[in-house]
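**Q** the sequence isn't on hand, but the structure is:
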């Protein structure tokens, strides 16, 4: 430990409370966006935001390589729980202090991975949810699949969407390339040529894997083949999120998935990297967001013909723990909502959301206002609001999107 400790950072994160159990992201210093500015500054480039205090928690002077390993849905509280249960079974991580960060809003992969690959806040990159209204196309789109809701992957590209220009900003890989720093992305083979992945990896050397053994050997190979080069390597593992949704983030299945992928990371990467490369490499493990355990009894299901949706001009967008609401009459809807749902969620006027920095700071993306509607809905407790877009939607045992600690806070595990 060099300066900051995890308790001090956690205290700072909790100062951003906006309602009972809900917190704003800490874009000022302690978010995943700020972490990427730390990476840029470390490699001698201009940070986009105030950098996360990385140099205060680990020695950076000897490091010319950074490996960022992202586990989808690895929340701070979830990792702390696993760490406390299984600390003795880790070979290296059991002795590593970890630190909290906030994710971004909304706490969802579409927004958070875009931030981790650009260093920008959602306000700046415009990827503000899983399901978004894209006014420029006149439709509701699934932003992971880049397609109109319920249709084939990447159909929006056929309709004219250019993944390379969608965010109107360079990726972090392009910025690093300008600074003569190598950039690699290691992701599952099924994602390689998708529009969503191309959007994030422009400027990066993309490698793919079939399984965790393939993933870890690829990381080793990249480090060995570039032993004398400066580089950032971003690796992504997505299955913990899937298990959290289906089995619950407090389930044995989720805990086992996270433990074993980290245990194999210790064994197949940290223990097998030559010492000469290890001493020059900083390994960072984090999540893009966390997950909230949820029950079907706390789900509010919405359909186009019900009273809730009859007061909207288009279906709600976002996802189950947060929504953007485009109303026919703001005053009438707010009065209805406060009467029926105020114990289950809070309603924030979208203009006020921008004012308080819900989406971050910086230059606002040119299409953002069109995507966030009149109100932002934030689910409280373990409640969720589930709209039937296709009729194939189902109950989930773990969800994210809102701003509880379980969803917003993620761990930063530094090794080096």
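**A** That came through fine. Given the structure is predicted, the values throughout are model-derived calculations rather than measurements.

**Q** rest of the way, CA atoms for contacts and neighbours
**A** OK.

**Q** show me the contacts for residue 109.
**A** Neighbour list for residue 109: 72, 130, 288, 289 [criterion: Cα atoms under 8 Å, 6 or more residues apart in numbering].

**Q** quick one: it and residue 95, what's the gap?
**A** 29 Å (Cα to Cα, to the nearest Å).

**Q** before we move on, what about residue 204?
**A** According to Cα to Cα, residue 204 and residue 95 sit 33 Å apart.

**Q** ok, now residue 239?
**A** Using Cα to Cα, residue 239 is found at 25 Å from residue 95.

**Q** what's the answer for residue 13, then?
**A** Noted for residue 13: a distance of 24 Å to residue 95, by Cα to Cα.

**Q** of these two, who's got more company?
**A** It is residue 13, of residue 13 and residue 95, that has more neighbours when counted by other Cα atoms under 10 Å, with 23 against 10.

**Q** skip the chain neighbours and tell me the closest residue to that one.
**A** On the basis of Cα to Cα, 6 or more residues apart in numbering, the spatially nearest residue to residue 13 that is not a chain neighbour turns out to be residue 26, at 6.3 Å.

**Q** another structure for you, compare them:
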């Protein structure tokens, strides 16, 4: 078995360093950024470096700020729950514990959708995710901290896990959210302000990154970027992950009568990166061999121990995080996506744009500097 490792040099900067750099800019101690009066972090969900470069004509402000060096590596899995948490804590998934879109709670056996299913699964965000957020660290330094997002995210479990310490504000449009973030940065000396822009990710999932709808969403986000920032305010624009379009011809359906369902207690994760939980964990090696035969060419298959030892979830993995990782970890190759045909909810098969695996299109994201951060 040959694992398709990320095509990113080990020395590449990671999204896990962004929070540290922003706090350093506020205290005048950052090596990468100049001192600023206030700092804004804008995250364009789903906007990979590859997608931005290939659509530069539709994102003149964003693409115009990008050089060849302005690229970061996301984390594995390259999915919102894991990557946004890494951005906002500075920790790899192996430390903060959000190791996928959907994972099994080892205590209850319930599957936890870590974006929207905390309450249904009875998972406590404060217990599940214990790493301090960048907002808590800012408050400890005596700095105001704000998060600007959509109204429906104000009281979600995911927000409770990742936005702790922030004063949450909301606005419906991307332009209004960005304007609010800049106003907060100008009005509150020393503030750290986070602005979340999910429009491109939503359009990509539904229509694909090659679609007119995705291009329109990118244009809206680009138009929301300010022509100028308030004096002394620096802004970083980045993303949690990129995205690939999965054609219907690259759907691998694991039907109810598939041999891959034998001995499987649950399949979680997402189509580009499955967590497979076995009824008997001791069978992991044998199950991995079977999965490798049946998914050859479409996915890599690792046991939990192989994935953890290989550093996929970060250099250090806590016991709690490891307990949520599947007995098998199955990242998709190429443009493939794998689906649990026995699952009740098959809506994922309708998604065109997807992410979660190890391709450069999913892992490489831009890091753009504006205002007082501009070179």
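**A** Here it is on my side, so go on. The model shown is predicted, which means the values in this text are computed figures rather than measured ones.

**Q** overlay them and tell me the TM-score.
**A** The TM-score (TM-score structural alignment, normalised by the length of structure 2) is 0.90; 364 aligned residues with a Cα RMSD of 2.3 Å.

**Q** circling back: which of the contacts of residue 109 of structure 1 count as buried?
**A** 72, 130, 288, 289 (16 or more other Cα atoms under 10 Å).

**Q** with those in mind, which one is nearest to residue 230 of structure 1?
**A** Residue 230 of structure 1 has its nearest neighbour among those in residue 288, at 24.3 Å by Cα to Cα.

**Q** from the buried ones among the contacts of residue 109 of structure 1, which is closest to residue 263 of structure 1?
**A** Nearest to residue 263 of structure 1 among those, with distances taken as Cα to Cα, is residue 72, at 16.3 Å.

**Q** whereabouts in structure 2 does stretch 247-257 of structure 1 align?
**A** Mapping stretch 247-257 of structure 1 onto structure 2 (TM-score structural alignment) gives residues 207-217.

**Q** which parts of that stretch are buried?
**A** Applying 16+ other Cα under 10 Å to stretch 207-217 of structure 2 flags 207, 208, 209, 213, 214, 215, 216, 217 as buried.

**Q** in helices, which of the residues you listed fall?
**A** 207, 213, 214, 215, 216, 217 (DSSP state H).

**Q** surely residue 33 of structure 1 is in a helix?
**A** Yes: assessed with DSSP: H, G, I helix; E, B strand; the rest coil, residue 33 of structure 1 lies in a helix.

**Q** excluding chain neighbours, what is closest to the counterpart of it in structure 2?
**A** Taking TM-score structural alignment, the alignment pairs residue 33 of structure 1 with residue 16 from structure 2. Leaving out its chain neighbours, the residue that sits closest to residue 16 of structure 2 by Cα to Cα, 6+ apart is residue 90, at 4.1 Å.

**Q** do residue 365 of structure 1 as well
**A** Sequence neighbours aside, residue 124 is the residue nearest to residue 365 of structure 1 in space, at 4.9 Å (criterion: Cα to Cα, 6+ apart).

**Q** next: residue 278 of structure 2.
**A** Nearest residue to residue 278 of structure 2, sequence neighbours excluded (Cα to Cα, 6+ apart): residue 264, at 4.4 Å.

**Q** what about that neighbour, how many residues nearby?
**A** By other Cα under 10 Å, the residues close to residue 264 of structure 2 number 16.

**Q** ok, it touching residue 277?
**A** Yes: applying Cα atoms under 8 Å, one finds residue 264 of structure 2 in contact with residue 277, separated by 6.0 Å.

**Q** counting only helices, which of the buried ones among the contacts of residue 109 of structure 1 make the cut?
**A** Judged by DSSP H, those include no members of helices.
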